[in-house]
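**Q** Let's see this in three dimensions:
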Amino acid sequence: MKTKLFSALATMVAPTAMTVGSVSADAVAPQTSKADFSVVAKDPTNPTDPENGTLVLKSVPSFSFGTIEASEIYAGFTGKVAKTAGALEIADIRLGKSDWSLTADMAQFTDDANKLTGAILNLDSTGSLGETLTGAVKDDSPAVEVVKGNGKHGVDNFKMEAATLTLAANPAADLAKDESFTTTINWNLSSTTPTAPTA
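**A** Just a heads-up that it's a prediction; the model follows:
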């Protein structure tokens, strides 16, 4: 059996804000996650604890990349470190094997008039149960696996302070002060075994 849990939404501002989105699943309440940053225009909610026998994507983090100058969007930048609120949390309280996989994909950042290209969200973390979460989530590209279960059961917490953002050069962007760009990040948690006990 395979279940999917999704998170949505990410925004950017020009002076730009970025917001990273919500999470939902079969019979799981939606969650919202945000990421943002501001651009200086110069230069040309956790669900309740899961019941025994379930696999749940409990929460996703919010990222803020601070203030970014318009010139950096025109020329591109690498390694903008995120200020992160919250953590990515997966609970696997099922019997049997723990064989889940988490993937992520991201759309392009857009506002009313622009589409920015070449955004990459770089993730790097170690879960409280020992899994390694790592991956480069590229905009407008297929989903990538960022972490998979190591066979242990319980609540797995991933702190995301090491997340960074890279953006390719966008010289044709038409930027204005306090402009805001938005994208969506989808988190997909799946497993080949049942995600909840049968009745």
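
**Q** alpha carbons only for contacts and neighbour counts from here, please
**A** Will do.

**Q** Hmm, residue 139 is touching residue 115, no?
**A** No. Using CA atoms under 8 Å, residue 139 is not in contact with residue 115; the gap is 10.9 Å.

**Q** residues shared between the contacts of those two?
**A** Residues touching both residue 139 and residue 115 by CA atoms under 8 Å, 6 or more residues apart in numbering: 108, 109.

**Q** higher neighbour count, these two?
**A** Per other CA atoms under 10 Å, whichever of residue 139 and residue 115 has more neighbours is residue 139, with 22 against 16.

**Q** show me what contacts that one?
**A** Under the criterion of CA under 8 Å, 6+ apart, the contact partners of residue 139 comprise 105, 106, 107, 108, 109, 117, 118, 119, 120.

**Q** before we move on, what about residue 134?
**A** With contacts defined as CA under 8 Å, 6+ apart, residue 134 is in contact with 122, 123, 124, 125, 146, 147.

**Q** And this one, please, so the two structures can be compared:
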Amino acid sequence: MKTKLFSALATMVAPTAMTVGSVSADAVAPQTSKADFSVVAKDPINPTDPENVTLVLKSVPSFSFGTIEASAIYAGFTGKVAKTAGALEIADIRLGKSDWSLTADMAQFTDDANKLTGAILNLDSTGSLGETLTGAVKDDSPAVEVVKGNGKHGVDNFKMEAATLTLAANPAADLAKDESFTTTINWNLSSTTPTAPTA
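**A** Predicted coordinates for the structure are as follows:
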């Protein structure tokens, strides 16, 4: 008998609960907030980190021309394709205009006893930021500009897969089997735009 009374009470309470739950809430007005940031030239926590240098020549490539027949050195050759290791990378994260120039010069190819004359390193590449790198770097000659910044900021990567070597005739060269000739290429990055102040 007590069980039936409890059931009846539950039936009576339920409609009252449903009525309270159906009351609508007042509309809430929307609000806005802001987000901002300020610019620093370098990371203030790690100001000496190489990645925070504002204008830097990050890496330069090396070139290998494999084996060359003695007869080709005596007579001269053109268009010897390089096997390139590494890429040319220039980073410019300075504030303001991106204004830089890269030049290159090259010494003569030498071994212990010989110097070969008339070498030309021919460069042709397009950077990841759109600059065109091109030039003929002649041995024992003044540096030549090979690429100029186009105003964009970031890390510019140049793959040097199209580099070739030209060599004038060297009929008087005293050659021996398996001897190796090497040279040094000097890369110089400069700018007329001042670097950003230290953070």
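
**Q** the strands in structure 2, which residues?
**A** Defined through DSSP state E, the strands belonging to structure 2, from first to last, are 55-59, 62-64, 77-81, 83-85, 88-92, 101-106, 109-110, 115-116, 119-126, 132-138, 144-148, 154-158, 164-167, 185-190.

**Q** Report the mean deviation for the longest one after fitting onto structure 1.
**A** On superposition with structure 1, the mean distance recorded for strand 119-126 of structure 2 (mean CA distance after the TM-score superposition for structure 1) is 0.2 Å.

**Q** again, but for the first one
**A** On superposition with structure 1, the mean distance recorded for strand 55-59 of structure 2 (mean CA distance after the TM-score superposition for structure 1) is 0.4 Å.

**Q** Show me what counts as buried in that strand.
**A** Judged by neighbour count using 16 or more other CA atoms under 10 Å, the buried positions of strand 55-59 of structure 2 are 55, 56, 57, 58.

**Q** list the contacts for the aligned residue in structure 1 for the first one?
**A** Taking sequence alignment as the criterion, the aligned counterpart of residue 55 of structure 2 in structure 1 is residue 55. When contacts are counted by CA under 8 Å, 6+ apart, residue 55 of structure 1 touches 90, 91, 92, 93, 94, 195, 196.

**Q** how far away is the fifth one from residue 69 of structure 1?
**A** Residue 94 of structure 1 sits 48 Å away from residue 69 of structure 1, taking CA to CA, to the nearest Å as the criterion.

**Q** Onto which residues of structure 1 does stretch 162-169 of structure 2 map?
**A** Stretch 162-169 of structure 2 falls opposite residues 162-169 of structure 1 when the two are matched by sequence alignment.

**Q** list the contacts for the one residue sitting closest to the centre of structure 1?
**A** Geometric centre of structure 1, nearest residue: residue 185, 5.2 Å, by CA atoms, centre = their mean. Shown in contact with residue 185 of structure 1 (CA under 8 Å, 6+ apart): 7, 8, 9, 10, 20, 21, 104, 105, 106, 107.
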